[in-house]
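Student: My questions concern the predicted model and sequence given below.
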Amino acid sequence: MSRPVVGIIGNSYLLNDQYPAHAGGTMNSEAISCVSGCMPLLVPADPRFLSVEELLTHCDGFLLTGGRPNVHPEHYGEAATDAHGEFDRARDAITLPLVRACVESGQPFLGICRGFQEVNVAMGGSLYPEIRDLPGRDNHRMPPDGTLEEKFALRHVVSFKESGVFQRLMGSQKVMTNTLHGQGVKEPGARVVVDGHAPDGTPEAIYIEDAPGFTLSVQWHPEWDAANDPVSRPLFEAFGDAVRAWADGRKTQAVLKSA
């Protein structure tokens, strides 16, 4: 049997300072294939090459990945500064309307790090350019040195709302996560429910209130060791279940239309 398709949103890069490429982390594909049980499909997120409508037609769900480029602050009414870092305007042009379309239709998505921030901005929210510069906040950035195991190591607790969506999914109100981000949610967007926080108050887990489909998004990187991590695995399994349900609904509608 064919597996449902998850579009993995890629980022634009310049390899060796001269070769333009679209890329996505192997661990994202591994998590989608091995834990969610879906077929990963890397998406070149650029409106020159594809449209949101095409993506909605050909994919059953979407993984909004992390990445070094940030959402451009013009999308939440602020001017760009050096603190905002690098941008990927082409990705913004695809993902922000894609999130809104999925929220409306119920097509499932899972947001990770930048993807988490994209969901908030798509719904009208804003971001802090640099969390570590805020009074009382910790440095959430990736350690500059060390192995991948050291960079993705568990670093802080995330506390969920009692009896909330994430606590029910994880089976615990407190979990340990990694942290590899510089920016963070400032003002939540319309219908964005902040369901989990780091100890310093930084939002870490959100979903869209009253959305008809799966909209869970996290600020940490659950794709790291997703098959074995007790926090990552249930998140990707639940996402896979949502994508299969959407794909089955498509098949049912197709059968009814042809009858």
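Tutor: Okay, I see it. Fair warning: this is a prediction, and the values are worked out from it, not measured in the lab. Residues are numbered from 1 along each chain as shown.

Student: CA only for contacts and neighbour counts going forward, please
Tutor: Fine.

Student: Can you tell me the closest non-neighbouring residue to Leu216?
Tutor: Spatial nearest neighbour of Leu216, excluding adjacent residues (C-alpha to C-alpha, 6 or more residues apart in numbering): Tyr207 at 4.7 Å.

Student: For Val103, see how far away that neighbour is.
Tutor: Going from Tyr207 to Val103 by C-alpha to C-alpha, to the nearest Å gives 10 Å.

Student: Between these two, which contacts overlap?
Tutor: Thr215 (C-alpha atoms under 8 Å, 6 or more residues apart in numbering).

Student: Give me the neighbour count for Lys251.
Tutor: Residues within reach of Lys251, counting by other C-alpha atoms under 10 Å, total 12.

Student: From Ser105, how far off is it?
Tutor: Counting by C-alpha to C-alpha, the gap from Lys251 to Ser105 is 16 Å.

Student: ditto for Val121
Tutor: For Val121, the distance to Ser105 - C-alpha to C-alpha - is 18 Å.

Student: A strand includes Lys251, no?
Tutor: No. Lys251 sits outside any strand when classified using DSSP: H, G, I helix; E, B strand; the rest coil, being helix.

Student: first vs last residue of stretch 215-232, how far apart are they?
Tutor: Per C-alpha to C-alpha, stretch 215-232 runs 16 Å from first to last residue.

Student: What is the distance between that stretch and the centre of its chain?
Tutor: 10 Å (C-alpha atoms, centre = their mean, to the nearest Å).

Student: in that stretch, what counts as buried?
Tutor: Neighbour counts over stretch 215-232 (16 or more other C-alpha atoms under 10 Å) mark 215-227, 231-232 as buried.

Student: Included below, for side-by-side comparison, is a second structure:
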Amino acid sequence: MTRPLIGIISNLHVVDGSYRTHAGGVMNCEAVSDVCDCIPALIPADPRYVSVEELLETYDGFVLTGGRPNVHPSEYGEDETAAHGTFDRARDAITLPLVRACVQRGQPFLGICRGFQEVAVAMGSTLHPEIRDLPGRMNHRMPPDGTQEEKFALRHKVSFTEGGVFHKLMGAREVMTNTLHGQGVIKAGTRFVVDGLAPDGTPEAAYVEGAPGYTLAVQWHPEYHAAQDPVSRPLFEGLGQAARAWQSDRRARPALRSA
């Protein structure tokens, strides 16, 4: 049997000002291959090329990656402002229904940074466009200068709920993480359970309550040095285990039928 297939949500990039690409960081593929022990495959996040139904039937799990464009505020009932930054409505059209379908089916996923925000919004949460502007909050954004190592350096603690999902997964109540995000969850949806907080109270780790599968999401970037980092490795190992379980059960499940 081949390794499970993990779909990695890509981002739209324009190379040299004119050449449009769908791309994903190499470190995402490394984490999926080396830590999940699964086959990584980039997904063009655009409903013109793929449907949610096709993705569900093709892949054994998903990584919802980080990305510079933000989820459009209309998806959580707010008006667009300059503070919300740039958007990728095509990606919204794929990832939000994909998350809801995976939750219903028990199909595994790991949300990272923007992916964390996608899971939050799909489950009815709201976001603040610039978390550092709130009283008492720190600047969670990527440092503007420095090497990649400096930008992805560990910068703050995340504290998990005693006996919660992440505490059990990590074997620790507190861990150190990097931080490279601007937005943050303000009001969590009913099933979006915040299970880890930064020292300033910003939600950093969450899961979907009552979901039958692996539905974890983190606001930091665990794909960076995932094989060596003791905080990152359990997240991807857990995704790999869930994808193998999904793969082994795939033949026993009926295929989706479009309405």
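Tutor: Great, that's in hand. Only a predicted model underlies this, so the values are computations on that prediction, with no experimental measurement involved.

Student: Need the TM-score between these chains.
Tutor: Superposed pair, TM-score by TM-score structural alignment, normalised by the length of structure 1: 0.97. Supporting alignment: 254 aligned residues with a C-alpha RMSD of 0.9 Å.

Student: if we can go back for a sec, and the helix or strand hosting the residue nearest to Leu216 of structure 1, how far from the chain's centre?
Tutor: Assigned by DSSP states H and E, Tyr207 of structure 1 belongs to strand 203-208. Strand 203-208 of structure 1 has its C-alpha centroid displaced from the chain centroid by 10 Å (C-alpha atoms, centre = their mean).

Student: do stretch 205-216 of structure 2 as well
Tutor: Centroid displacement of stretch 205-216 of structure 2 relative to its chain, using C-alpha atoms, centre = their mean, is 12 Å.

Student: Please apply the same query to stretch 73-92 of structure 1.
Tutor: Per C-alpha atoms, centre = their mean, the centroid offset for stretch 73-92 of structure 1 relative to its chain is 17 Å.

Student: what stretch of structure 2 does that stretch fall on?
Tutor: Stretch 73-92 of structure 1 lines up with residues 73-92 of structure 2 when matched by TM-score structural alignment.

Student: what residues does the matching stretch touch?
Tutor: The contact list for stretch 73-92 of structure 2 (C-alpha under 8 Å, 6+ apart) reads 11-12, 45-47, 68-72, 118, 121, 124-127, 129-130.

Student: Next step: those restricted to strands.
Tutor: Mapping these onto strands (DSSP state E) picks out Asn11, Leu12, Thr126, Leu127.

Student: Thought Gly182 was touching the last one, still the case?
Tutor: This means Leu127 of structure 2. No. In this structure, Leu127 of structure 2 is not within contact of Gly182 by C-alpha atoms under 8 Å, at 10.3 Å.

Student: Which secondary structure elements does the strand holding Tyr207 of structure 1 sit against?
Tutor: Contact partners of strand 203-208 of structure 1 among helices and strands, from 3 or more C-alpha pairs under 8 Å, 6 or more residues apart in numbering; DSSP states H and E: strand 192-197, strand 217-218.

Student: Adding distance to Gln18 of structure 1 as columns, could you present the ones you listed in CSV?
Tutor: CSV is the format used below for those (distance: least, C-alpha to C-alpha, whole Å):
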stretch, distance to Gln18 of structure 1
strand 192-197, 39
strand 217-218, 33
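
Student: Out of those, the one nearest His156 of structure 1 is which?
Tutor: Nearest to His156 of structure 1, of all those, is strand 192-197, at 10.2 Å by C-alpha to C-alpha.

Student: Let me see the residues that make contact with that closest one.
Tutor: Under the contact criterion C-alpha under 8 Å, 6+ apart, strand 192-197 of structure 1 has outside partners 120, 123, 158-161, 164-166, 188, 203-209.

Student: starting at the chain centroid, how far to it?
Tutor: 14 Å.

Student: residue range for that strand in structure 2?
Tutor: The aligned range for strand 192-197 of structure 1 is 192-197, by TM-score structural alignment.

Student: Of all the residues in that stretch, which ones are buried?
Tutor: Buried-residue list, stretch 192-197 of structure 2, by 16+ other C-alpha under 10 Å: Phe192, Val193, Val194, Asp195, Gly196, Leu197.
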